[in-house]
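>>> Sequence plus predicted model, see below.
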Amino acid sequence: MNIFMQILMNTEIYKEHVYVVILCGGGGTRVWPLSISKKPKQFMKFYSNKTLFQETIARALEFTDISRIVIITSDKYVDEIKKEVPQILDQNIIGEPMKRNTALAMGVAAAFVYQKDPSGVIINLASDHVITKLDIYRKTLLAGALVSFDKHYLISVGITPTFAHAGLGYIQKGAKIGEYSGMPLNKVTGFKEKPSMELAQQFLDSGNYLWNANNYIWRADDILEAFDKLSPEIAKQIRKIQPFLGTNKQNEAINSYYPDTPQEPIDTAISEKTDNLYVLPGDFGWHDIGGWQVVYELGKKDDNENVVIPSQDINNNFPVIIEESNGSLVYSGKQPIAILGLSNIVVVDTGLGLLVCDRKKSNDVKNIVAKLQKDGFDKYI
């Protein structure tokens, strides 16, 4: 009997231990001015009557119940989270007083789960991704949870690349150790930072690389042990906070120990150091809303390839008129907008800010945000 047949015997057991941790702290400056620090993109509606965060919660409920969904976020977003999904237990919302990157966030969330269930297996999700193939998504992540629960592997779900992407890191696949639910499970042999376009094409052609989307699945006990071994400075702070998680002293402990903790992403703190990381391929229509170009690509097109994003306020949908124009994206949140005789542009008007740009240059919006910040116009970002 191979290891995966053995794992099947634990199918019902592991489901009682599945938790979902949602990281909900990003600023989303690449989709300014709709996404601003006060209310970033995960709290915006792009393609439905649900925000990206609400869509993430809906997907999380495919894996577990609401009592085992944990949110780690900036403390300034706690009220918004409660407003958007009031069913989430207050104690399951962990507010961070400052940014300390993903290693500490994931470590503290794992410690929180461990306090509830030492055998808890965690599916880590971002709050601002779009998934278009939900059945495959559910199958893939549950496969990762089952393998992680039974074999104590740290699992990365790498995204099967569809083109040469220079804006993402890559996971290098090593030896295949088996197959589960029709998907190969491979040893991870390396990580590659954002490559040149030439190197990205080589990665794509080789078939040995997956996009690194920071999709991780692991048991709470295993990842905490990995922190102890591989990132002791961060682990020391996590262990100080751990006894207070889930108690009325939680916020006090987090506020006390966060400032002295190093800022580090999970990739360099754990993933690049461990010899216990394996990867499953993700082919479930994954998209990171990393700019207006992605918003356009996923949007519903009219006959001239134009996309209109509805107003965030369903009671105030302002008219958008597009004449003799094509390939453009338009959003109006405060007043009517008309474009005439223009192609491949982005127009976003929120009342707080107005963006007009070539759609192909829209990924550079972050530079505008940086300039606004440098010039002291923080209230607009």
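Structure received.

>>> going forward, measure contacts and count neighbours with C-alpha atoms only.
Fine.

>>> what helices or strands is the helix or strand harbouring residue 170 leaning on?
For residue 170, the enclosing helix or strand under DSSP states H and E is strand 169-180. Applying 3 or more CA pairs under 8 Å, 6 or more residues apart in numbering; DSSP states H and E, we find strand 169-180 packed against helix 3-8, strand 183-192, strand 209-212.

>>> Same question for that strand: list its buried residues.
Buried residues in strand 169-180, counted by 16 or more other CA atoms under 10 Å: 169, 170, 171, 172, 173, 174, 180.

>>> From these, pick the one nearest residue 14.
Set against residue 14, the nearest of the buried residues of strand 169-180 by CA to CA is residue 180 (15.7 Å).

>>> how about the nearest residue to that closest one, chain neighbours excluded?
residue 4 (6.4 Å; CA to CA, 6 or more residues apart in numbering).

>>> Relative to residue 223, how far out is that neighbour?
The gap separating residue 4 from residue 223 is 22 Å, by CA to CA, to the nearest Å.

>>> again, but for residue 157
From residue 157 to residue 223 the distance is 16 Å (CA to CA).

>>> before we move on, what about residue 366?
33 Å.

>>> So which bits of the helix or strand harbouring residue 102 are buried?
Assessed by DSSP H and E, residue 102 sits inside helix 101-116. For helix 101-116, burial by neighbour count (16+ other CA under 10 Å) applies to 102-115.

>>> Mind naming the longest helix for this structure?
Identified as the longest helix of the chain according to DSSP state H is helix 134-151.

>>> packing partners for that one?
Taking 3+ CA pairs under 8 Å, 6+ apart as the contact cut, helix 134-151 packs with helix 3-8, helix 11-15, strand 121-126, strand 154-159, strand 216-219, strand 277-282.

>>> Okay, one more to line up with it:
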Amino acid sequence: MLHAVIMAGGSGTRFWPASRRDTPKQLLKLSGDRTMIQATADRLGDLVPDQRKMVVTNAALVAAVRQQLPDLPVESIVGEPCKRDTAPCIGLAATLIAAKDPDATMLVMPADHVITSDADFQKAVLAGEALLDEDPTRIVTFGIEPSYPAESFGYIERGETLGKADSAAYRVTRFREKPDAATAQQYLAAGTFYWNSGIFMWRCSTILEALQKQMPEMMEKLENIGQAAGESNFSEVLEREFAAIEGKSIDYAVMEDYPNIVVLEAPFRWDDVGSWQSLARMNPPDADGNTVLANHLGIDTRQTIVFGDTDHLIVTIDIEDLIVVHTPGATLVAPKSSEERVREVVKRLTEEGRESRL
């Protein structure tokens, strides 16, 4: 059966000050009327019932996730006691799912992507299932056809076509890290590279075997956690064993060395919502090129992103190419060209002991 795992442990520091420790970006409404994690769960439609959906998040966010996804079983929202990157997150989910359904197929999705349409996404998932039915040892990933030479995404280089799925499917030649500007331009011109969406499908048994080969010490600790599932001491075992795991991304742990990976050319539109400027890609601008998600009065304001709640009026006069974000506890004003420096703000506030603003 198909199970879906939503990875929701990110902190979203580049979306400060709206994204905070207790309400990171996956819990915010950045596009549409649903929060990002709600939209991710909704996207599955009837493909996966609530009983086969799992969210892996920060332990401090479990209550907030339960509030936003009340139809999920309580045990399906798993709180990581500490941050350990995507390989332990995925390994933990696969361990818990396999204990109940050894033949499970597992779809892994980040909670903070915007994808349209839901129907196109479900079509891609069904194509991925077909590829796994043909060869259960495969790993299926979803590649996004690049529309510009992005430096902020990883890339997948495709090889020979498979030509059997209900979508364009290719063998993966290799994964590439985030490139510099010149290399990104080469990837775009080559026509054989996709953006790496970070969405994967596999049999639970396949990913667990791959992790066992690459990270046996991690798997030993995850097996201890799995054995305690449903027991009264589960929380204690999870906290002890998970904290002892070395953090590593799934790309480094498995993807770079696994010999049987297929990339499906995604039929859906995708954005990883990595920074404030991504709002301009997801929300239609006004006549002056402004992206406004706020109660806003603009006078001679152009090409500016304005974000805030409806109770607070933001007025801008004679400005251009800025990011303006108002929240009850903090306000950000910065040139669009400096948006990557938002991470510096988070670092400085931490160093100065002003964690209440994070």
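Looks like it came in fine. Note that this is a predicted model, so its numbers are computed, not measured.

>>> about what we covered before: residue 366 and residue 223 of structure 1: which is more packed in?
residue 223 (22 against 16; other CA atoms under 10 Å).

>>> so the more buried one sits in a helix?
Yes: looking at residue 223 of structure 1 with DSSP: H, G, I helix; E, B strand; the rest coil, it is inside a helix.

>>> Now the counterpart of residue 336 of structure 1 in structure 2. Nearest residue, chain neighbours left out?
Matched by TM-score structural alignment, residue 336 of structure 1 corresponds to residue 313 in structure 2. Nearest-residue entry for residue 313 of structure 2: residue 295, 5.0 Å, with adjacent residues in sequence omitted and distances by CA to CA, 6+ apart.

>>> What's the local residue count around whatever residue of structure 1 lines up with residue 194 of structure 2?
Taking TM-score structural alignment, residue 194 of structure 2 has residue 210 as its aligned residue in structure 1. Residues lying near residue 210 of structure 1 (other CA under 10 Å) number 25.

>>> mind listing what residue 210 of structure 1 touches?
158, 159, 160, 161, 170, 171, 172, 173, 281 (CA atoms under 8 Å, 6 or more residues apart in numbering).

>>> before we move on, what about residue 124 of structure 1?
Applying CA under 8 Å, 6+ apart, the residues near residue 124 of structure 1 are 20, 21, 22, 23, 215, 216, 217.

>>> Please report how far it lies from residue 307 of structure 1.
31 Å.

>>> ditto for residue 299 of structure 1
Counting by CA to CA, the gap from residue 299 of structure 1 to residue 307 of structure 1 is 6 Å.

>>> Show me the helices in the stretch 251-358 of structure 2, by range?
278-282, 342-351 (DSSP state H, counting those that start in this stretch).

>>> Quick one: average offset of the longest one versus structure 1, please.
When structure 1 is superposed, helix 342-351 of structure 2 averages 1.5 Å from its matched positions, counting by mean CA distance after the TM-score superposition for structure 1.

>>> cool, the shortest one as well?
Taking mean CA distance after the TM-score superposition for structure 1, the mean distance separating helix 278-282 of structure 2 from the aligned residues in structure 1 is 1.5 Å.

>>> Next, the residues that contact that helix from outside, please.
With CA under 8 Å, 6+ apart, helix 278-282 of structure 2 has contacts from 30, 31, 271, 273, 290, 291, 305.

>>> what does the last one give?
For helix 342-351 of structure 2, the external contacting residues (CA under 8 Å, 6+ apart) are 13, 14, 15, 16, 355, 357, 358.

>>> Recalculate using a threshold of 6 Å.
With CA atoms under 6 Å, 6 or more residues apart in numbering as the test, helix 342-351 of structure 2 has contacts from residue 14.

>>> More neighbours: which of residue 299 and residue 307 of structure 1?
residue 307 (23 against 17).

>>> Residue 327 is in contact with that one, correct?
No: the criterion here is CA atoms under 6 Å, and residue 307 of structure 1 misses it with residue 327 at 7.6 Å.

>>> quick one: common contacting residues for the two?
Joint contacts of residue 307 of structure 1 and residue 327 (CA under 6 Å, 6+ apart) do not exist.

>>> Can you tell me, leaving aside adjacent residues, what's nearest to the aligned partner of residue 73 of structure 1 in structure 2?
By TM-score structural alignment, residue 73 of structure 1 lines up with residue 57 in structure 2. In this structure, residue 57 of structure 2 finds its nearest non-sequential neighbour in residue 9, 4.2 Å apart by CA to CA, 6+ apart.

>>> my read: that neighbour touches residue 60, true?
No: when contacts are counted by CA under 6 Å, residue 9 of structure 2 is not listed as touching residue 60 (9.7 Å).

>>> List the contacts of the one residue sitting closest to the centre of structure 1.
The centroid of structure 1 falls nearest to residue 126 when counting by CA atoms, centre = their mean (2.2 Å). By CA under 6 Å, 6+ apart, residue 126 of structure 1 lies in contact with 22, 23.

>>> residue in structure 2 matching it?
For residue 126 of structure 1, the residue aligned by TM-score structural alignment is residue 110.

>>> Tell me, how many residues neighbour residue 104 of structure 2?
18.

>>> which residues touch it?
1, 203, 204.

>>> Can you report how many residues lie near the residue nearest to it when sequence neighbours are not counted?
Excluding the flanking residues, the one nearest residue 104 of structure 2 by CA to CA, 6+ apart is residue 1, at 5.1 Å. Using other CA under 10 Å, residue 1 of structure 2 is surrounded by 12 other residues.

>>> ok, residue 1 of structure 2 to residue 101 of structure 2 distance?
Taken as CA to CA, the span from residue 1 of structure 2 to residue 101 of structure 2 is 8 Å.

>>> Return the residue of structure 2 aligned against residue 110 of structure 1.
In structure 2, residue 110 of structure 1 lands on residue 94 (TM-score structural alignment).

>>> any residues touching stretch 348-363 of structure 1, and which ones?
Taking CA under 6 Å, 6+ apart as the rule, stretch 348-363 of structure 1 contacts 33, 291, 292, 330, 331, 332, 333, 334, 344, 345, 346, 347.

>>> So for it, what gets flagged as buried?
348, 349, 350, 355, 359, 362, 363.

>>> Which ones among those residues map onto strands?
348, 349, 355 (DSSP state E).

>>> Confirm that residue 78 of structure 1 lies within a strand, as I assumed.
No: counting by three-state DSSP, one finds residue 78 of structure 1 to be helix, located in no strand.

>>> which residues does it contact?
Applying CA under 6 Å, 6+ apart, no residues contact residue 78 of structure 1.

>>> Please apply the same query to residue 92 of structure 2.
residue 222.

>>> and the gap between it and residue 154 of structure 2?
24 Å.

>>> cool, residue 292 of structure 2 as well?
Residue 292 of structure 2 is 29 Å from residue 154 of structure 2, by CA to CA.
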